[in-house]
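Trainee: Provided below are the primary sequence and the corresponding predicted coordinates.
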Amino acid sequence: MRIEVDDLSRPQVRALLTEHLADMHATSPAESVHALDLSGLRGPDVSVWTAWEAQVLLGIAALKELSPDHAELKSMRTTEAARGQGVASRLLGHALDNARRRGFAKVSLETGTQDYFAAAHRLYARHGFVECPPFGDYVLDPSSTFFSLSL
């Protein structure tokens, strides 16, 4: 598996992001969906990586700078065919290594509270994330839970 910086121009990547947003809207109330769309992921404060096996897309992860010492993990998604193969863990590790190199002291994230997100909660816990209060512009929301990791 190779992980590379992505410019979001490839059709496979766009399709995975479309699937991701559709699933977020299918599992959470609209006001609780905080996933970035394509234009949001192209912001100057966002870095995006994709994981590939040959020409097959396996997953995506993004890191958004909130301040010089705080970043937010965004758009973690693994393709259905690649689930259970460690892709999300590798992408998360890659994003966290990048955050450390860039000098961030903390990485936070928001995810859903529904059963659909249970695997994500386990992934973040395995990597040392702990629940935290809302951060940045987030507010308390029964459909959102927040995690952070001190680097």
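Mentor: That came in fine, so what should we check first?

Trainee: can we go C-alpha only for contacts and neighbour counts from here?
Mentor: Noted.

Trainee: what about residue 47, which SS state?
Mentor: strand (DSSP: H, G, I helix; E, B strand; the rest coil).

Trainee: surely it meets residue 63?
Mentor: Yes - in this structure, residue 47 is within contact of residue 63 by Cα atoms under 8 Å, at 5.2 Å.

Trainee: Looking at the two, which one has more neighbours?
Mentor: residue 63 (25 against 20; other Cα atoms under 10 Å).

Trainee: which non-adjacent residue is nearest the more buried one?
Mentor: residue 73 (4.7 Å; Cα to Cα, 6 or more residues apart in numbering).

Trainee: what sits against the one you found?
Mentor: 61-64, 95, 107-109 (Cα atoms under 8 Å, 6 or more residues apart in numbering).

Trainee: now the helices: where do they sit in the chain?
Mentor: 11-27, 38-41, 87-101, 118-126 (DSSP state H).

Trainee: Go through the first one and flag the buried ones.
Mentor: Read that as helix 11-27. Neighbour-count burial for helix 11-27 flags 13, 16-17, 20-21, 24-25, 27 (criterion: 16 or more other Cα atoms under 10 Å).

Trainee: putting a second one here so we can go through both:
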Amino acid sequence: MEIRQDDPTAPYVASLLAHHLEELQSVMGEHAQALDASGLSAATVTFWTAWQGQVLLGFGALKQLDDTHGEVKSMRAASAARGTGVGRAILHHIITEARKRGYAHVSLETGTAALHAPAISLYRSAGFVSCEPFADYQASPHNQFMRLDLAN
């Protein structure tokens, strides 16, 4: 598997990103906080894709909130790649990059629907713990917040 920094507006990302946004919208409505291609292209966001040969396996992003705090954004594995370790590999890549940048911690916002259970399990296995809302997020029954301290 190859993970590379990429362009979220690239045509080969479009269908997986659209599926990601549509699925989140279907279970979270206006509470969905996922970024579209424009948001993932912001100067404060670094976007990566995972590949096996010519097959797109998934994507993920890291948003800089300040000099010591990053946010995991838009983690997604392609349907055919679920359960293969692609999500874990992308998350590990994001955490490694956050450490290189000298962040003290990374946070994330995710949903509470059954659809989110595999991602929540992945985040917890990587050491993320529940936390209060951060940045501009507001708590709702549809979302939850997690944080990983990188001091260790």
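Mentor: Great, that's in hand. Just so we're clear, the structure is a prediction, and the values are computed from it rather than from any experiment.

Trainee: Would you give the TM-score for this superposition?
Mentor: Once superposed, chain against chain, the TM-score is 0.97 (TM-score structural alignment, normalised by the length of the first structure); 150 aligned residues with a Cα RMSD of 0.7 Å.

Trainee: on that earlier part again, format the contacts of residue 73 of the first structure as JSON lines; extra columns: distance to residue 39 of the first structure.
Mentor: Putting the contacts of residue 73 of the first structure into JSON lines (distance: Cα to Cα, whole Å) gives the following:
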{"residue": "61", "distance to residue 39 of the first structure": "15"}
{"residue": "62", "distance to residue 39 of the first structure": "13"}
{"residue": "63", "distance to residue 39 of the first structure": "14"}
{"residue": "64", "distance to residue 39 of the first structure": "13"}
{"residue": "95", "distance to residue 39 of the first structure": "20"}
{"residue": "107", "distance to residue 39 of the first structure": "22"}
{"residue": "108", "distance to residue 39 of the first structure": "21"}
{"residue": "109", "distance to residue 39 of the first structure": "19"}
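
Trainee: Packing partners of the strand of greatest length in the second structure?
Mentor: Among the segments of the second structure that qualify as a strand by DSSP state E, the longest is strand 55-66. For strand 55-66 of the second structure, the elements it packs on are helix 11-28, strand 45-52, strand 69-77, helix 86-100, judged by 3 or more Cα pairs under 8 Å, 6 or more residues apart in numbering; DSSP states H and E.

Trainee: thinking again about what came up before, just so I know, which of the helices of the first structure lies nearest residue 151 of the first structure?
Mentor: helix 87-101 (6.6 Å; Cα to Cα).

Trainee: Name the residues of the closest one that are buried.
Mentor: 87-92, 94-96, 99-100.

Trainee: which one among these gets closest to residue 115 of the first structure?
Mentor: For the buried residues of helix 87-101 of the first structure, the nearest to residue 115 of the first structure is residue 88 (17.9 Å; Cα to Cα).

Trainee: Might you report the residue contacts of that closest one?
Mentor: 59, 76-78, 123.

Trainee: Which two among the residues you listed are spaced furthest apart?
Mentor: 59 and 123 (14.5 Å).

Trainee: Which one of those two is surrounded by more residues?
Mentor: residue 59 (26 against 15).

Trainee: The more buried one contacts residue 78, correct?
Mentor: Yes - assessed by Cα under 8 Å, residue 59 of the first structure is found in contact with residue 78 at 4.0 Å.

Trainee: Find residues that contact each of those two.
Mentor: 87-88.

Trainee: any chance of the helices and strands packed on strand 55-66 of the second structure in JSON lines, plus distance to residue 145 of the second structure?
Mentor: Converted to JSON lines, these look like this (distance: least, Cα to Cα, whole Å):
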{"stretch": "helix 11-28", "distance to residue 145 of the second structure": "15"}
{"stretch": "strand 45-52", "distance to residue 145 of the second structure": "19"}
{"stretch": "strand 69-77", "distance to residue 145 of the second structure": "11"}
{"stretch": "helix 86-100", "distance to residue 145 of the second structure": "16"}
